[in-house]
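Trainee: have a look at this prediction, sequence included:
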Amino acid sequence: MIQELQTTFTQIEQQKKNLLASIADWTPERLALQPGEDAWCATEVIDHLCKTEALILSVLPQGMEDPQPIDKRDRVNFHMLERLFRSEKQVKVPTTAHATLPAMNFLHQEVVQRWDRTRTELAQLLDAIQEDQLKGGIFRHPQTGWLSLPQVLTFFSVHMIHHTYQIKRLG
């Protein structure tokens, strides 16, 4: 199981690199261009991805100390969210996740550096994980319910897929 987590981590790192490479040649003005009143610019999308991962990462150690049962409803809800995020359908951030909303008081490169630091912390957590810490739900997603660590990593992946569609619409 630990090897699978490392493989998934490698995959989400590659996704991140691909996403950032897709906008690497954009000008600062293009990165900050908002296509509409309630629409995010590319830098805001990256900020949201970073904030989401950092927030989840911040609660994982506590969740691993007290894992919760993952019931059938949690699994079904996660499967539905995963399918939704693999589609191009636009989705609003849950009101309970307001801390992950982006802000435009930074430079694009600062956001990328924060995301790099968050991923370094995630890699360190995965390097220190023991098999017995992989039982049960360690993060409660506001829409789906309890997620295991493998599901958290899958969430990071499909969340990026979802926002990659958004970046493509900006291009």
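Mentor: Done, it's in.
Trainee: alpha carbons only for contacts and neighbour counts from here, please
Mentor: OK.
Trainee: contacts only, for residue 137.
Mentor: Counting by CA atoms under 8 Å, 6 or more residues apart in numbering, residue 137 makes contact with 63-64, 67-70, 146-149.
Trainee: who are the contact partners of residue 107?
Mentor: residue 43.
Trainee: how about 10 Å then?
Mentor: Residue 107 sits next to 28, 31-32, 43 when contact means CA atoms under 10 Å, 6 or more residues apart in numbering.
Trainee: and if you look at residue 34?
Mentor: Going by CA under 10 Å, 6+ apart, residue 34 touches 40-44, 170.
Trainee: state the next helix or strand along the chain beyond the helix or strand harbouring residue 4.
Mentor: Applying DSSP states H and E as the criterion places residue 4 in helix 2-22. Counting by DSSP H and E, the element after helix 2-22 in chain order, helix or strand, is helix 28-31.
Trainee: only the buried residues of that next one, if you could.
Mentor: Going by neighbour count (16 or more other CA atoms under 10 Å), the buried part of helix 28-31 is residue 31.
Trainee: putting a second one here so we can go through both:
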Amino acid sequence: MKKSINEKLKKLNAETEKIYASLDGISDEKLKDPSYGWSLIQVLSHLNDAETASLKYMQKKVQAGDKMANSGPMNAFRMWICNGTLKSSLKWKAPSYIAKPPSYEYDEIKTKWGKTRDSIQQFVDDYPDQWLNKLVYKHPIGGRQNLERAVESFVYHQIHHIHQIKRIKKQLGV
């Protein structure tokens, strides 16, 4: 199962590189322009913040060790529904606690997000195989999930925001 998790992480990182490639060369002014809701930088900041918060939750949850509950078919089904929604281009209002992500310099958010991804990779590498079916992650909509579905949710969350990035770029004319 870890091989599958690492494949998902590779896919996540490859898609992030595509995001960067699509933003490289855009002026700082346009990257930080919040005229259409969030700025492009705020979208990146939100993605990093979501992954950081998820990692912190998992790092705390894993302290329960064998006491963590096991994943079952309903957990998988809830996440399947959630990921299907995230994959779509549907829009919805962000919860109030994330309504305004911070804005950074472009290189700064890339560095922060890179460190987050390194920490996620380290967490996956160190995660004991015997806990791979344990509910270590809590998705705000999809509920409690195992590590593989946690990483998969990062992929689908990013896909959801790629739609937003494309929409903002179009509105900005870049």
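Mentor: It's in. This is a predicted model, so every value here is computed, not measured.
Trainee: care to give me the TM-score?
Mentor: After superposition, the two chains reach a TM-score (TM-score structural alignment, normalised by the length of the first structure) of 0.89; 166 aligned residues with a CA RMSD of 1.8 Å.
Trainee: I'd like the distance between residue 151 of the first structure and residue 161 of the first structure.
Mentor: Relative to residue 161 of the first structure, residue 151 of the first structure is positioned 15 Å away (criterion: CA to CA, to the nearest Å).
Trainee: ugh, wrong one, I meant residue 108 of the first structure
Mentor: Using CA to CA, one gets 20 Å for the distance from residue 108 of the first structure to residue 161 of the first structure.
Trainee: just the element for the aligned partner of residue 54 of the first structure in the second structure, please.
Mentor: Aligned counterpart of residue 54 of the first structure in the second structure: residue 52 (TM-score structural alignment). Using DSSP H and E, residue 52 of the second structure maps to helix 40-61.
Trainee: mean deviation of that helix from the first structure?
Mentor: Superposing on the first structure and averaging over aligned pairs (mean CA distance after the TM-score superposition for the first structure), helix 40-61 of the second structure comes out at 0.7 Å.
Trainee: centroid residue for the second structure?
Mentor: For the second structure, the residue nearest the mean C-alpha position is residue 154 (3.5 Å; CA atoms, centre = their mean).
Trainee: helices or strands next to the helix holding residue 4 of the first structure in the packing?
Mentor: Under the contact definition 3 or more CA pairs under 10 Å, 6 or more residues apart in numbering; DSSP states H and E, helix 2-22 of the first structure sits against helix 42-65, helix 108-128, helix 149-170.
Trainee: my read: residue 106 of the first structure touches residue 28, true?
Mentor: No. In this structure, residue 106 of the first structure is not within contact of residue 28 by CA atoms under 10 Å, at 11.4 Å.
Trainee: shared neighbours of the two, anything?
Mentor: residue 43.
Trainee: which ones are touching the residue in the first structure that residue 156 of the second structure lines up against?
Mentor: Aligned counterpart of residue 156 of the second structure in the first structure: residue 158 (TM-score structural alignment). Each residue near residue 158 of the first structure by CA under 10 Å, 6+ apart is listed here: 12, 15, 81-87, 152, 164.
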